[in-house]
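Peer 1: sequence and predicted structure below; questions after.
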Amino acid sequence: MSDTWDGQITAYDRATALSGARLLSLSENATYLCTFSDTPDPLVLRLHRPGFRTLPQIRSELMWTERLRADGAVATPAVVPTPAGEAAASFRGAGGALQHAALFEFAPGAEPDTTDFTNVMEVVGRETAALHEHASRWRRPDDFTRPDWDLAHLIGAASLWGRWRDNPDVPPGGVEVLARAEEKLTRELDAYGGGPAVFGLIHGDLRAANLLVAPDAVRLIDFDDCGYGWFLYDLACSLSFVEHDPRAAHWVTAWLRGYQARRPLREEDVRAIPALVMLRRLMLVAWVHKRGDTPFAASLRPAFAAQSVELARHYLADGYLTAVHHDH
């Protein structure tokens, strides 16, 4: 799969100055650490999966990250504009398809030490609160456009990752369990509502893997999934792939401690968390099937679907995340 992406780099408009490229990650996009003969420092090149994001959506994402930097809300790597002064590049790739790309300054730091996931989650909660504060007060330009992360776009007919039912790893008896979990979370989130106090511009994938910890700052990266969703869906994203872990309630408590140090929550917000985590998990059941061509998704199969069914059983019995504590 990465060979296909490697071929795209040769068509990139700065490729004549490219002196080296190393694949950093492969998921929705391919991200490379690149060296160029015309710049002293390495830069990070993100090649977008064709058809996944439009150029106006990518430009809007970069508009937000640059505004976050300018306003001092959170630390995030600077965008390196194209020679023409555009935030994102668009070119014909090696196969002739339209390819979008973005270039960023290389940010020092490493992923947080997940062996101490409690502390990591508290940091993520704190940074997420700063992000949401900014999103709530920022007046976006008229041409700002990002995806909606409502039920239809996460697990419904409009989902970019398909439906969880498409995943053949779901055991026969598990289909009915996951269907009932979907019905329950739909009822609960309908009751929770989607007003501006609970629903707005979010990161959409704020996991430990999308933090860079350095002595001087914690930097947030990969805003490619930013869009309009429930604010506490960002908490659900922080639990991605470990929602079934017995320590999940402890981690959620730590996230809430960090978040509420900056941004208060109500009882009804906290009550919505199990439904939002279940929503994210159902989306990921579809994702691991849709992105089975990536090493990470392949490594999760087939156990992920069966673990999801067990998590859904706990959720249906109102026994999921019951040990979560938060400050009033």
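Peer 2: Now that the structure is in, tell me what you want to look at.

Peer 1: from now on I want contacts and neighbour counts done on CA atoms only, so please keep to that.
Peer 2: Noted.

Peer 1: ranges for the helices of the stretch 101-250 of the chain?
Peer 2: Ranges of helices in the stretch 101-250 of the chain, per DSSP state H, counting those that start in this stretch, are 117-137, 151-154, 172-192, 233-238, 248-260.

Peer 1: so which of those comes closest to Val213?
Peer 2: helix 117-137 (10.0 Å; CA to CA).

Peer 1: contacts for that closest one?
Peer 2: 68, 73-74, 112-114, 196, 200-203, 206-208, 231, 234-235, 238, 250-252, 254-263 (CA atoms under 8 Å, 6 or more residues apart in numbering).

Peer 1: just how off-centre is it within its chain?
Peer 2: 14 Å (CA atoms, centre = their mean, to the nearest Å).

Peer 1: and the angle from that helix to helix 248-260?
Peer 2: Here helix 117-137 points in a direction 40 degrees away from that of helix 248-260 (axes from the mean of the first three to the mean of the last three CA atoms, to 10 degrees).

Peer 1: also this one, for the comparison:
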Amino acid sequence: MLSEEEYAKVAKESLIQYPIICDELVYLGKSDNVTFLVHTNDENQKYLIKIHISTSSNKTKDNIESELIWLEALDGDTDLFVPVPIRNLEGDLVTEISTYHNDNKFIVTIHHWVNGEVLMREPTSNETANLALLMAALHKHSMQWNAPDGFNRPIYNSDHLYLSLNQLKHLLNLELMSSEAFAYVEESAHKIANVIQSHKRLQSNWGIIHSDLHESNYVFYEDIPRPIDFSNCGYGFYLFDMAETFLHLSFENRKIFIASYSKVHQLQENYIELLEAFFIWSIIRTFAFHSLNPIEHQSLAESFPSVIEDYFIKYLKGEHFLLNSHEN
């Protein structure tokens, strides 16, 4: 594992292959990617470097390239402000860099920087309405766009759900989750899988989705949201995309979101039932992701009892919970 300084050398090496003159390189952080902000002599020309370090099978070169192909299409086909990728001097979206001290290769991508404010709070009603319009615009493009041959992105289906469920078993084995709690999660997963498999995929309800549009993955610029970090985009139900965002919104903002989104796309009659299934799926997915980080194990263990009571048990009983905490 490289140090911050060593990753900076990889970033500087990659810049040689791009039509970018760097004035300053600023380290931003590390997760699935190591990221740097590139300042140039023009304050309006800033860039984001991603050094892709995830070993996930969904983070291969062609998978990452497919993400960038959709971003290019969104930039060309819509008025949305997205992190447009920069092609290198060879015209490629993805650059492979060998490290200076061994034969390892890193996949590096560079994007235009997206200016805006990351919300450190619940969005206002107006911001929520605009966020819904952003998602509706992404879905509208997805409905009309034909992905090219070789386009390779994750598929959010029942197999993906069960992968998350299996990951959560790790917490059960570590005794951070009770067998009773896991039984509720497992039963819910089986119920959701039936919903996924029985819900017919149509052009109007299934396509490429962001799948991770929460407060860390959008910024606001003059009250207009701009999506960032498309690294989890893939094929899924549009309502699953919405459910992921609902994890981070209040009851009232969820209602505002639905009302605003519905002005662009009419929701089917049983959308609440589907949203609640996908909402539980989103919780399973989120907990599974955080379970990969041992630092977060204790907080996950502490949150399980209330999450099981407030969501999983209600879902299994058929009680509505998404739009009103007191609704039965």
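Peer 2: Yes, it's here. Remember, it's a predicted structure, so these values are computed and weren't measured experimentally.

Peer 1: superpose the two chains and report the TM-score.
Peer 2: After superposition, the two chains reach a TM-score (TM-score structural alignment, normalised by the length of the first structure) of 0.84; 312 aligned residues with a CA RMSD of 2.8 Å.

Peer 1: mind checking which of the contacts of helix 117-137 of the first structure are buried?
Peer 2: 68, 73-74, 112, 200-203, 206-208, 231, 234-235, 238, 250-252, 254-260, 263 (16 or more other CA atoms under 10 Å).

Peer 1: can you check which part of the second structure stretch 79-88 of the first structure sits on?
Peer 2: On the second structure, the counterpart of stretch 79-88 of the first structure by TM-score structural alignment is residues 85-94.

Peer 1: hmm, I typed the wrong one, I wanted stretch 55-67 of the first structure.
Peer 2: Aligned by TM-score structural alignment, stretch 55-67 of the first structure falls on residues 61-73 of the second structure.

Peer 1: what's the mean deviation for the matching stretch versus the first structure?
Peer 2: On superposition with the first structure, the mean distance recorded for stretch 61-73 of the second structure (mean CA distance after the TM-score superposition for the first structure) is 1.2 Å.

Peer 1: give the equivalent position in the first structure for Glu186 of the second structure.
Peer 2: By TM-score structural alignment, Glu186 of the second structure lines up with Ala179 in the first structure.

Peer 1: next: Thr109 of the second structure.
Peer 2: Using TM-score structural alignment, Thr109 of the second structure pairs with Ala102 in the first structure.

Peer 1: helices and strands around the host helix or strand of Leu37 of the second structure, which ones?
Peer 2: Using DSSP states H and E, Leu37 of the second structure maps to strand 33-39. Strand 33-39 of the second structure is packed against helix 4-15, strand 24-30, strand 46-52, with contacts defined by 3 or more CA pairs under 8 Å, 6 or more residues apart in numbering; DSSP states H and E.

Peer 1: deepest-packed of the ones you listed, please.
Peer 2: strand 46-52 (a mean of 22; mean count of other CA atoms under 10 Å).

Peer 1: next, the angle from it to strand 33-39.
Peer 2: If you take the same axes, to 10 degrees, strand 46-52 of the second structure sits at 160 degrees to strand 33-39.

Peer 1: mean deviation, strand 46-52 of the second structure versus the first structure?
Peer 2: Here strand 46-52 of the second structure, set against the first structure after superposition, deviates by a mean of 1.6 Å using mean CA distance after the TM-score superposition for the first structure.

Peer 1: that older thread, any chance of the helices and strands packed on strand 33-39 of the second structure in CSV with distance to Ser198 of the second structure as columns?
Peer 2: Formatted as CSV, these follow (distance: least, CA to CA, whole Å):
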stretch, distance to Ser198 of the second structure
helix 4-15, 46
strand 24-30, 39
strand 46-52, 36
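
Peer 1: residues touching the residue nearest to the spatial centre of the second structure, list them.
Peer 2: Centroid check for the second structure by CA atoms, centre = their mean gives Asp212 as the closest residue, at 2.4 Å. Going by CA under 8 Å, 6+ apart, Asp212 of the second structure touches Phe230, Asn232, Cys233, Asp241, Glu244, Thr245.

Peer 1: in the first structure, what residue corresponds to it?
Peer 2: Checking TM-score structural alignment: Asp212 of the second structure goes with Asp205.

Peer 1: related to what we said a few turns ago, pretty sure the match of Thr109 of the second structure contacts Leu55?
Peer 2: No: using CA atoms under 8 Å, Ala102 of the first structure is not in contact with Leu55; the gap is 10.3 Å.
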